[in-house]
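Chemist: got a structure for you, letters missing:
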């Protein structure tokens, strides 16, 4: 089922289907924004391979690492209120010592954590905060790289599970509820991190191709109900996976994207200030151009300066990219495909679909 406000070429549907077929997409959900408003949404393929239920742009996906930007948005709200600063020592915020043992005198700041310049890595895992807590794990030092904090970049999921815990410690509100209260509800999004709070009939099954067969990844929507019943604020936060656990539809992700495209403004509702929004969108690492859970991308569409993020987990590949000055953007999500990559480490399915959408709806 598609909806469009712009006339499309006679062969566009065939071109889109051809790209999906080339990479064996189980399903593909798409929203195109132009001049600051959605002009096209469409879903092809399946929500579930067993039932053959068709995918829609209202189905919920676990969108993986695009989730990180919800935490950084919430952090920027607290920075604006003067409750914290991006230059704060992260140790003071998270409640245990966060120091690279090779550079013990170098403060690891909140900004370094949000921009993956903290020198922290995922070697010890990221599902428990204890892995990096010197008082809880004898091997905590493995969680740090050899370079000085602030002087290098490594993408790290532990960074954002810790940021989620910081939000709880600062607000005394459970992470999933705080994000709903501060971001989701004000924008009007039916989304969230807590599986049991959502309409599970809307979940798109995620598929990973193993040994030539697409296999359902049911653990993607593990409700973690028992862990939530025994929840400890500021400690149990990774249960909700701030780093990758947001469940949201393509349509609602487009609304969230438009808020960032409009520098923090969603209709008449201000989520963050223009200054905070631009801070999030400004790349801080020279090679990666990664900001505060949003990155600058100069290669996705030749000649265009895009802002956004990708996600990949459980066979899903998600994309949220926008051009804030020209007011166009794209949501492209697949719940399973053959993940062929190019020399830029981009998933070709995603890149080819986005370039097709740009040519069809934005460029002409």
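Modeler: Everything's here; your move. Everything numeric in this text was worked out from a predicted model, so none of it was measured.

Chemist: From here on, just use CA atoms for contacts and neighbour counts.
Modeler: OK.

Chemist: count of neighbours near the closest residue to residue 204 other than its chain neighbours?
Modeler: Sequence neighbours aside, residue 47 is the residue nearest to residue 204 in space, at 4.8 Å (criterion: CA to CA, 6 or more residues apart in numbering). By other CA atoms under 10 Å, the residues close to residue 47 number 27.

Chemist: helix or strand for residue 47, which one?
Modeler: In this assignment (DSSP states H and E), residue 47 forms part of strand 37-48.

Chemist: need the contact list for the residue nearest the centre of the chain.
Modeler: Nearest residue to the geometric centre of the chain (CA atoms, centre = their mean): residue 66, 0.7 Å. Shown in contact with residue 66 (CA atoms under 8 Å, 6 or more residues apart in numbering): 244, 293, 309, 310, 311, 318, 319, 320.

Chemist: who does the strand holding residue 47 touch, helix- and strand-wise?
Modeler: strand 2-4, strand 27-34, strand 53-54, helix 250-261 (3 or more CA pairs under 8 Å, 6 or more residues apart in numbering; DSSP states H and E).

Chemist: returning to that earlier point: how close does the residue nearest to residue 204 sit to residue 331?
Modeler: 17 Å (CA to CA, to the nearest Å).

Chemist: here comes the other one, which I'd like you to weigh against the first:
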């Protein structure tokens, strides 16, 4: 499922601020009380939050349930996939690979791929890594992205809901084979309409397949798998010890159940195109990453060089790349760095969504304070309102620590 986003018009209406200064403990207690009240009244089964700055984590907590039937609480250490926030890790990894001399952002992707990918309407305009990272490659998400991209973890799922587009475990395929099937003229699912009417470096078109292709290019350029590369250069340096790209690389006992609604569990699934949205982590681990990203923006980051961090946040888009450019505060598609969303109101980060997963991660470029929210429940009318209430509570308290 292509990333589900909270309405930008709703997010634009959120209020910012608080009226008085308090001690960190009293602010934490106040925020916890507010979030407990929200959690108690709403249909979202479980969620976690964190507020960070460049010094580290200021607040983290979990609310509701990771497993409602078992009465297992959702905590800051509960694990779940985070949807398209995962794409920011592709951006960081590409810049690390560039530091290592393995690739350049303006290299044509066909310099690395074992199969050819070209825009059928603009064959003389090679697609570059930078264009994948800014969603201007001309690659769209075909129907096969949803129809073939979600694979059940288990063949038998009891009473858990199985979405109509979830495939059986025996239909799992290698990531590279999946990309080739969709994007190569030799692929079994290849269609010219997978490519837009615009040339590479033209109109912005958010592409999950393009993001997965960027991660695959990195693998070909470095000779390492994407999970190995990110483990070595991101997770290990940041001590993200509970984070991984698959169920067998994390402590599954810490993984949250996912909920189609307040009373219906959703069957566990995995993504064939996993780099675009399949990272499994916790608020505790993701807070470490967000703090480091803020450090990088401030010029004190250690995961990448100062030059690489500068590149991560350089806006790649103009009005010419957009048909309709929303200026809502948390619109991560207003502009794009290297897979890093940049809003028109100084918020930098990304949103995410997959079946029964909704996530937000942003920091304020002026205050250098960031916040994140991970939810384990599909959002409908009432749960959208709860999501907004949680996010508003974070906004109201983020500058008070």
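Modeler: That came through, no problem. Everything numeric here is computed off the predicted structure, so don't read it as measured data.

Chemist: Can you calculate the TM-score here?
Modeler: Put the two chains on top of each other and the TM-score (TM-score structural alignment, normalised by the length of structure 1) is 0.83; 332 aligned residues with a CA RMSD of 2.7 Å.

Chemist: Of all the helices and strands packed on strand 37-48 of structure 1, which one is nearest residue 95 of structure 1?
Modeler: Judged by CA to CA, the one of these that comes nearest to residue 95 of structure 1 is helix 250-261, at 30.4 Å.

Chemist: In structure 2, what stretch matches the closest one?
Modeler: Taking TM-score structural alignment as the measure, structure 2 aligns residues 283-294 with helix 250-261 of structure 1.

Chemist: Mean deviation, that stretch versus structure 1?
Modeler: By mean CA distance after the TM-score superposition for structure 1, the fitted stretch 283-294 of structure 2 averages 0.6 Å away from its aligned residues in structure 1.

Chemist: Would you mind giving the secondary structure of residue 321 of structure 1?
Modeler: strand (DSSP: H, G, I helix; E, B strand; the rest coil).

Chemist: Report the separation between the corresponding residue of structure 2 for it and residue 247 of structure 2.
Modeler: Alignment note (TM-score structural alignment): residue 321 of structure 1 maps to residue 362 of structure 2. Separation of residue 362 of structure 2 from residue 247 of structure 2 (CA to CA) stands at 26 Å.

Chemist: and what of residue 113 of structure 2?
Modeler: The gap separating residue 113 of structure 2 from residue 247 of structure 2 is 27 Å, by CA to CA.

Chemist: can you count the residues close to residue 130 of structure 1?
Modeler: Neighbouring residues of residue 130 of structure 1 were enumerated by other CA under 10 Å; the total is 16.

Chemist: From residue 69 of structure 1, how far out is it?
Modeler: From residue 130 of structure 1 to residue 69 of structure 1 the distance is 23 Å (CA to CA).

Chemist: What is the neighbour count of residue 39 of structure 2?
Modeler: By other CA under 10 Å, 22 other residues sit near residue 39 of structure 2.

Chemist: so can I have a markdown table of the helices and strands packed on strand 37-48 of structure 1 showing mean neighbour count?
Modeler: A markdown table is the format used below for those (neighbours: other CA atoms under 10 Å):
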| stretch | mean neighbour count |
| --- | --- |
| strand 2-4 | 13 |
| strand 27-34 | 25 |
| strand 53-54 | 14 |
| helix 250-261 | 25 |
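
Chemist: Next, format those as CSV and append distance to residue 226 of structure 1.
Modeler: Below are those laid out as CSV (distance: least, CA to CA, whole Å):
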stretch, distance to residue 226 of structure 1
strand 2-4, 39
strand 27-34, 32
strand 53-54, 30
helix 250-261, 29
